[in-house]
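Chemist: Need a 3D model of the sequence below.
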Amino acid sequence: MQRTSMGTIVSASAALVGAAALAVAGCSPSGPAAAPPPALPTLDAAVASQGTQASSTPVDPADVEELWAPVAAAATAGGYTAWGTVVDAQTGQVLLDAEASTPHTPASTTKTLTAFTALAHLDPTTTLTTSALLGADSQTLYLDSEGDLLLGIGASETTEVSGRAGLQTLANDTAAILAQRGVTSVTLDWRGTLFEGASHLSSWDAQEVGAYEGEVGPMAIDAGRTYEGANDFYSDSPARVAQVFAQALGAAGISATLGEAGEPPAGAATLATVSSATMGEQLRWMLAHSDNTLADQYCRFAARAAGAPATYEGATSTVASTLSAAGVPTEGLFLEDCSGLSSNDRISANTLVGVLKASYSGQGTSADTMRLLPWAGLVGTLSKRMTEEPAVGNVQAKTGALAEVSSLSGSVITRGGRVLLVSIGHDRVTAGALATRGRLDAFEEGLAGLN
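Modeler: A predicted model of the protein is given here:
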């Protein structure tokens, strides 16, 4: 029952695995090599089939408690909190309850709530359009976008997901049409805003984590980073996109003078467009690379689709209402953002595992949440963790990391073929949570080894 062969997993994740090996936990995408965007595979039979589950070996809660004992002991000795829960996916039996109902700082495991909410309100097959519009005067060009934060230009930019939505393609197509019309020079304006309210939380800066998220808004290259893999972002991502687009137009023979952010010019007509990767593919990217900016971007998309204000407050309230509607427990839930970047966020293990349960047993697109999570030893922020059997390819989880927090939320396939839903973490590790992460990994590895 256990996945000892990597064939199915690798074929389902091949496009993303190649791009993910150098991912940095918390925010950083990786690798410049272009690749087709990954498809959204269904779960393989070991996870998706309840019938197969019926022939697997149930897990004894005493075995889980024994595996948890050293995690709890280390937390007591270190003066920090170890929390978590383990649930049998088939029966719903709780195999571990370690402060599971108490809200804790979740870090980026928050993104599982974000993905679940986005998939509940958005069509994962939808793409985002970026367009070049020409004013009636034939002198003003306007760069418009519906919110693509993974725009790329050339092989030096992140193109694994944005692919066919590259600015270079848009620039070349636009320049060709302008040349046909005899236009050789334009003033380039652009869309500067997309949502209501602030695009950055002041509490992040107070917590000294503000450098780990870019600007939510109409468009960005590589989610707004100043260079590939950076934890440093342009203060005005749309303006940066316009600057790069103007340079690309120049290389294609059209002189473009930068104007300003604003509304489309009067009588504007669309010259050329490019489409992003699908929303489902971008959500996979967000989870695999723990991209904070995309997380808050898609939370605002979901809020807008749900009829709520497209603000941080509207987005987080949409998460809470979506979970409640799905029957996920939300006692003690408090969110300032949808990325988990704020240390003021609070989520209980019961809420985290409740999202996994709703995804595992649910219908519709929200059920894709678990399918999008990274695989241990293979994908994204888990690509260099739990790289040996029995965990590699049998643990699928969203990671979380802040200075005093380490967390994991996802599923484990045991050696006996049982699917366990697991949400665990360390909180208030004043000496630094990174050093304690291995204990959480060891617990997951122990679960994977249970017969």
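Chemist: use CA for all of it now, contacts and neighbours both
Modeler: Noted.
Chemist: Please state the offset of stretch 250-264 from the chain centre?
Modeler: Centre-to-centre, stretch 250-264 and its host chain are 32 Å apart (Cα atoms, centre = their mean, to the nearest Å).
Chemist: Check what contacts it and list those residues.
Modeler: 133, 135, 142, 144, 171-172, 175, 178-179, 183-192, 239, 242-243, 246-247, 249 (Cα atoms under 8 Å, 6 or more residues apart in numbering).
Chemist: Out of the residues you listed, list just those in strands.
Modeler: Of the contacts of stretch 250-264, the ones assigned to strands by DSSP state E are 133, 142, 144, 185-190.
Chemist: In ChimeraX, how would I select just the buried ones from the contacts of stretch 250-264?
Modeler: In ChimeraX syntax, the buried subset of those is picked out as below (16 or more other Cα atoms under 10 Å):
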select :133,135,142,144,171,172,175,178,185,186,187,188,189,190,191,192,239,242,243,246,247,249
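Chemist: And Leu150, how far from Gln282?
Modeler: 9 Å (Cα to Cα, to the nearest Å).
Chemist: what touches both of the two?
Modeler: Val161.
Chemist: for comparison, sequence B:
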Amino acid sequence: MSSRRPHTSKRKPSRGWWVGSAIVAAGCIGVGAWLVPTASANWDQLTGADQPHPLSSSSSAPASLADLPSDAPQPTAEQVSGPLSQIAQKLGGGGTMSAQVVDVQSGKVLYSDAAEHPVTPASNLKLLTEFALLSHSDPNARYSTDAYLAQDSSSLNLVAGGDTMLADGSSEDGEVLGHAGLGTLAERTVDRLAADGVKGNLPVNLDASMYTGQAVNPAWAPEDVDSGYATGISPIALWDHHTQRPSDGEDVSHRPENAGADALKSYVDALNRAGAQHGLSFSSGSTSAAATDRDHDQRVASVESATVLEQARYMMENSDNVLAEVLGRNAAVSAGNEGSIDGAIKTVKSSLEDAGISTEGLTQKDSSGLSAGNRVTPVTLSHVIAKATQSRTATADLAETLPVGGGTGTLAGRFEGKDTSVAQGKARAKTGTLLTVNSLTGYTTTSKGRLLAYSLVVNDVKDSKAAVTALDESVARLTEL
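Modeler: Below is the predicted model:
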């Protein structure tokens, strides 16, 4: 675990994060907040909390949205604006809150304060990435990593399919990280080659043509890349772009210099272990092979990831910047765009517009919110939540991937004070933290059972602890209505 903090950083999630049970489905997709390293000594003050409590599967969670009473009374605008305005005023010169609250059932805006003004969202931008992903992907589909034998049986291609959560050994059913293993792929490959009578030495090339363009986003601070909070993005990687299994969701150590090359080496090593008794040996070839000729080359083996939805939930629970960048590019490929930085950004914008969500003021630099150059309005963010909670399409699943207040992920240690505990188990939200930004976008249910979507973003933060308190108190007051 790095002792330094990056220019962009997030609050540390619990080691005990959990995800929902695996969804059994087949199918393949064709496919930190801004803190300087020297800020580590003041981390508690900047984040506004100690380490979150471990997550528990017994934590209370919001009731199913379908179970909410349809006749629950709608709060009035005055009931909402009173407490929220007072909380925003208490920040004084410590930050500027922009906010919007929407009654989901009616679509009525109950509160709006500078909500049309573009703000830096931090990791709240991940909501847009997941919305685009679920707009173009079957949530139960899986990313496939394949082995193809050349038509003349002279070489193998390891074909990247967008799964960067690969284990270096056996597949781990029931897990998200390590669900598919290159060791298992190697065993299946050797079994098929041996059955077909293939012998001798085969070079193994990597086909990573699924992604194009720059691997490292130029909008990221160099310090973030150097410290491991960001890294070059590949369509294939071990352990969520680590060289070994990370110790927890925030572990930024052991980043690979070339994730694709590491995956290829791991696969070749596993092939040689499995192939020796069959008269087969393998050597690493090109890491930039041309796109595989799927019409003529033969697929001999494959392994599949956890579902798209499970990976999205992992990304949200851990506020995983690198996985967000991967899923953004995967969304672009699924939408028929380039698997690139620009392709992912284009896909987000078109997905929002196709859903009738305003993109006015949107300036997107990445898919994770790591760049301080991102801008979005609380109008857009709150409407993403409102749309997801009302949707009859796959985007409805976004609502269930958000951390639960006082229970899971980056909200595990929030809403613990006597003034905010009412939101525990009722509010869900995506957190966001940069050196001068704290944000919270999600939904909660009132005491009468009315569903409210909210986006609360504080920019120009001088005291992160005070800003987080203001955000949590705002959500608590909404929950009390």
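Chemist: List just the nearest of the ones in strands among the contacts of stretch 250-264 of the first structure to Arg346 of the first structure.
Modeler: Nearest to Arg346 of the first structure among those: Asp144, at 36.5 Å, using Cα to Cα.
Chemist: Provide a list of residues in contact with the counterpart of that closest one in the second structure.
Modeler: Aligned counterpart of Asp144 of the first structure in the second structure: Val159 (TM-score structural alignment). Taking Cα under 8 Å, 6+ apart, we find Val159 of the second structure in contact with 145-148, 206-208, 292.
Chemist: how many other residues sit next to the alignment partner in the first structure of Ser371 of the second structure?
Modeler: Structural alignment (TM-score structural alignment) places Ser371 of the second structure against Ser342 in the first structure. Using other Cα atoms under 10 Å, Ser342 of the first structure has 25 other residues around it.
Chemist: From Val319 of the first structure, how far off is Ser342 of the first structure?
Modeler: Going from Ser342 of the first structure to Val319 of the first structure by Cα to Cα gives 16 Å.
Chemist: and if you look at Ser237 of the first structure?
Modeler: 26 Å.
Chemist: Same check on Thr102 of the first structure?
Modeler: 19 Å.
Chemist: Looking at those two, which has the bigger crowd around it?
Modeler: Set Thr102 of the first structure next to Val319 and count neighbours by other Cα under 10 Å: Val319 wins out with 23 against 17.
Chemist: Helix, strand, or coil at that one?
Modeler: helix (DSSP: H, G, I helix; E, B strand; the rest coil).
Chemist: need the longest helix for the first structure.
Modeler: Counting residues, the longest helix found in the first structure (DSSP state H) is helix 61-78.
Chemist: which outside residues touch it?
Modeler: Contacts of helix 61-78 of the first structure (Cα under 8 Å, 6+ apart): 81-82, 94-96, 426, 429, 439-440, 443, 446-447.
Chemist: Where does stretch 105-116 of the first structure end up in the second structure?
Modeler: Aligned by TM-score structural alignment, stretch 105-116 of the first structure falls on residues 120-131 of the second structure.
Chemist: For the alignment partner in the second structure of Ala310 of the first structure, list the residues it contacts.
Modeler: Correspondence of Ala310 of the first structure to the second structure, assessed by TM-score structural alignment: Gly339. Neighbouring residues of Gly339 of the second structure by Cα under 8 Å, 6+ apart: 210-212, 329-330, 332-333.
Chemist: Need the counterpart of Val328 of the first structure in the second structure.
Modeler: In the second structure, Val328 of the first structure lands on Ile357 (TM-score structural alignment).
Chemist: tally of neighbours for that match?
Modeler: Ile357 of the second structure has 19 nearby residues by other Cα under 10 Å.
Chemist: Ok, Pro69 of the second structure next?
Modeler: The number of residues near Pro69 of the second structure, taken as other Cα under 10 Å, comes to 12.
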